[in-house]
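[1] Structure for this input, please:
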Amino acid sequence: MENFRLKVFRAVATQASFRKASEALHLSQPAVSQHIHALEEELGIRLFDRSGVRIALTPAGKLLLKYAERSARVLEEAKTALLRLEGEVSGMLHLGASTTIAQYILPRILGAFLRDNPKVTLSVVSGNTEQIVSSLLKGSVTLGMIEGPPMSKEVHTEKFLDDRMVLIVPRSHEWSGMGNVPLAFLAQVPLLLREQGSGSRRVVEQAFRKAGLPLGQLQIAMELDSSEAILSGVEAGLGLGFVSEWAAAKALRLGAVARVEVQGLEIWRELTLVRKLGPAPEGPAAAFWRFALAQRVDKKGA
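    Here you go, the predicted model:
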């Protein structure tokens, strides 16, 4: 429904590159340049400054981009509304997911969701909890799925899954065959933790405080940006780490690492759906929200 030249313009403006835009649109680079040239000829004004190493929008280009994005949103809403008359959910859903959810949980949910809603198109970005909430508030994503409590009062959250954080150790570590260890032992070993801003990091630190283990006593050997990095670090003998049961499942099954219980330490967290405060979502966002909540499992109470 959208004017194709405007679609090409939005792609070039977003990517700041004719090459990347051509790849995203599955067009040749000369064809992209030709569409932009034709649009500039039609409007009688330059939209891009090509004098530098990277192309940049001119003031006119920045103004047109605002209207082009608004037009694309309105046309997408119109398409969704028309298809709703036929009883089908259709349109684009911009989804953000925390790292562990994006890697280990979301693919299972999306597979089933898209089978039920084949006319929905998905765009998924991942990051830590703070990054996903920030993207949500900026409007870059419509819905988020996060691993920790959001540090914002401008969002509405709802639990869709319980998750447990478990301690993993190298297979050759002396704790590997012990089954469980006293809490105080954690202060004697190097720990691999997620980076600041991660929901996983926040939940683990809160559990330590609640159990009476001062954070200042911990030997934090390394901060890493994903559960996969912690798993690899533990397997390589760089330290011990806490990761989601979802993330650890394959490595434990293959015997790459071992799981150890810590006496007096239970780390549960709620994986939550998050959206901006205000009217309830509609269209694909509403369908996904309902679908994700229908998958809700209370493992903690089991």
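
[2] switch to C-alpha atoms for all contacts and neighbour counts from now on
    Noted.

[3] Which strand runs longest in this protein?
    Secondary structure of the chain per DSSP state E: the longest strand is strand 155-170.

[4] and that one, what does it pack onto?
    For strand 155-170, the helices and strands in contact under the criterion 3 or more C-alpha pairs under 8 Å, 6 or more residues apart in numbering; DSSP states H and E are helix 227-235, strand 240-244, helix 245-254, strand 257-262, strand 267-276, helix 283-294.

[5] can you map out the helices along the stretch 51-200 of the chain?
    Taking DSSP state H, counting those that start in this stretch to define them, one finds helices in the stretch 51-200 of the chain at 59-85, 99-100, 106-116, 129-138, 199-211.

[6] Please work out which of these is packed deepest.
    helix 99-100 (a mean of 24; mean count of other C-alpha atoms under 10 Å).

[7] which residues touch it?
    Applying C-alpha atoms under 8 Å, 6 or more residues apart in numbering, the set of residues contacting helix 99-100 from outside is Ser126, Gly127, Asn128, Glu147, Ser226, Ser227, Ser244, Ala247.

[8] so which of those is the most crowded?
    The most crowded member of the contacts of helix 99-100 is Glu147, carrying 28 neighbours; neighbours defined as other C-alpha atoms under 10 Å.

[9] please give me the structure for this one as well, since I'd like to look at both together:
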Amino acid sequence: MNLHQFRFVQEAVRQKLNLTEAAKALHTSQPGVSKAIIELEEELGIEIFARHGKRIKRVTEPGTAVVECIDRIMVEIGNLKRIAQNYGNQDTGTLSIATTHTQARYVLPGPISKLRERYPHVTISLHQGSPSEVAQMLQDEVADIGIATESLQDNDNLVSLPFYEWQHMLIMPKTHALAQKQTIHLEDLAMEPLVTYHPSFAGRSKIDLAFAQKKRVPKIVLEAIDSDVIKTYVRTGLGIGIVAEVALDPTQLQTTDADLHVVPAGELFGQNLARVAFKRGAYLRNFVYDFTELLSDRLSKNLVQKTLQGKFAPDADY
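    Predicted structure coming up:
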């Protein structure tokens, strides 16, 4: 058996048992992938995949155990490479970050700039996607670190730590009728058109849950993944905006966002936790730990290492 066979099995599972797509992803031929998998099955004396004719239909029961073992082996192969890089070229390499648009736009510029000052020869690769895509990029080792509010805590292949707590904010033109109210209730918002995030982004699930608990259906007229887009449509009078707290910089509230009336909505929709995550069992290079510490003084190298080793309860302080 060899690493090529392991990669072929792993990629076949990633591509939902489509060997043609697996071959494309690995820049090889479909017959070559199929032959290598069959040879591995013959050597092991078990079927990893159940077939109908030449088509793979499902992973067998022993195949599931084999795939899990292969995943662990490939993680350790990646770790060996990172260990060599860390001690051979400590101040060079690539830091791959998977995150959502809101985090990339409003949270990461400062820490990334500081990391570049500390490691001028490290390249930053920023991958933006939905929270579920962030989790998948970590699992597939496309990224070293993932940052999002949703999805990261629910994946058994990842470990995550709370990064910071945030709430939603209501935004509206200062001339809006609700801007004159001291307290805005959920019943008030249920009567208004709303502009907010797509369901998979920025704590949208908590917004939907709050309305459902009050047996109300929100009038959402526009969904977006970009807070600046939400602000733009609020200014056109399309509706009241619901955005993440980090999207409202205090300086901008005195300048470019000075035309907006802003109301904290934590009591309406609850608090949200942004999280940093890593693939379980991954070896992290020193600059990954340094970047994590730049994100928050709560996220020390020691804490991240203990979490990766399963020696710390990540949400103990929350």
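
[10] could the helices and strands packed on strand 155-170 of structure 1 be laid out in CSV, adding distance to Thr80 of structure 1?
    CSV is the format used below for those (distance: least, C-alpha to C-alpha, whole Å):
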stretch, distance to Thr80 of structure 1
helix 227-235, 37
strand 240-244, 37
helix 245-254, 35
strand 257-262, 47
strand 267-276, 20
helix 283-294, 7
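
[11] Mind checking those for the one nearest to Gln196 of structure 1?
    helix 227-235 (13.5 Å; C-alpha to C-alpha).

[12] How about that closest one, which residues are buried there?
    Residues of helix 227-235 of structure 1 classed as buried by neighbour count (16 or more other C-alpha atoms under 10 Å): Ser227, Glu228, Ile230, Leu231, Gly233, Val234, Glu235.

[13] Check which helices and strands it is in contact with.
    Packed against helix 227-235 of structure 1 by the contact rule (3+ C-alpha pairs under 8 Å, 6+ apart) you find strand 155-170, strand 190-194, strand 240-244, helix 245-254, strand 257-262.

[14] how far away is Gln30 of structure 2 from Thr149 of structure 2?
    Separation of Gln30 of structure 2 from Thr149 of structure 2 (C-alpha to C-alpha, to the nearest Å) stands at 38 Å.

[15] winner for burial among the helices and strands packed on helix 227-235 of structure 1?
    strand 240-244 (a mean of 24).

[16] how about the nearest residue to the residue nearest the centre of structure 2, chain neighbours excluded?
    When C-alpha atoms, centre = their mean is applied to structure 2, the residue found nearest the centroid is Val134 (3.0 Å). Using C-alpha to C-alpha, 6 or more residues apart in numbering and skipping the chain neighbours, the partner closest in space to Val134 of structure 2 is Ala98 (5.2 Å).

[17] Trace that neighbour over to structure 1, please.
    Using TM-score structural alignment, the equivalent of Ala98 of structure 2 in structure 1 is Gly96.

[18] list the contacts for that match?
    Val124, Val125, Ser126, Gly127, Ile132, Ser135, Leu136, Val141, Thr142, Leu143, Gly144, Met145.

[19] Next one: it from Pro281 of structure 1, what distance?
    Distance from Gly96 of structure 1 to Pro281 of structure 1, by C-alpha to C-alpha: 15 Å.

[20] okay, now the closest residue in space to Val59 of structure 2 that isn't next to it in sequence: neighbour count?
    In space, Val59 of structure 2 comes closest to Phe49 once its chain neighbours are excluded; the distance is 4.5 Å by C-alpha to C-alpha, 6+ apart. Residues within reach of Phe49 of structure 2, counting by other C-alpha under 10 Å, total 23.
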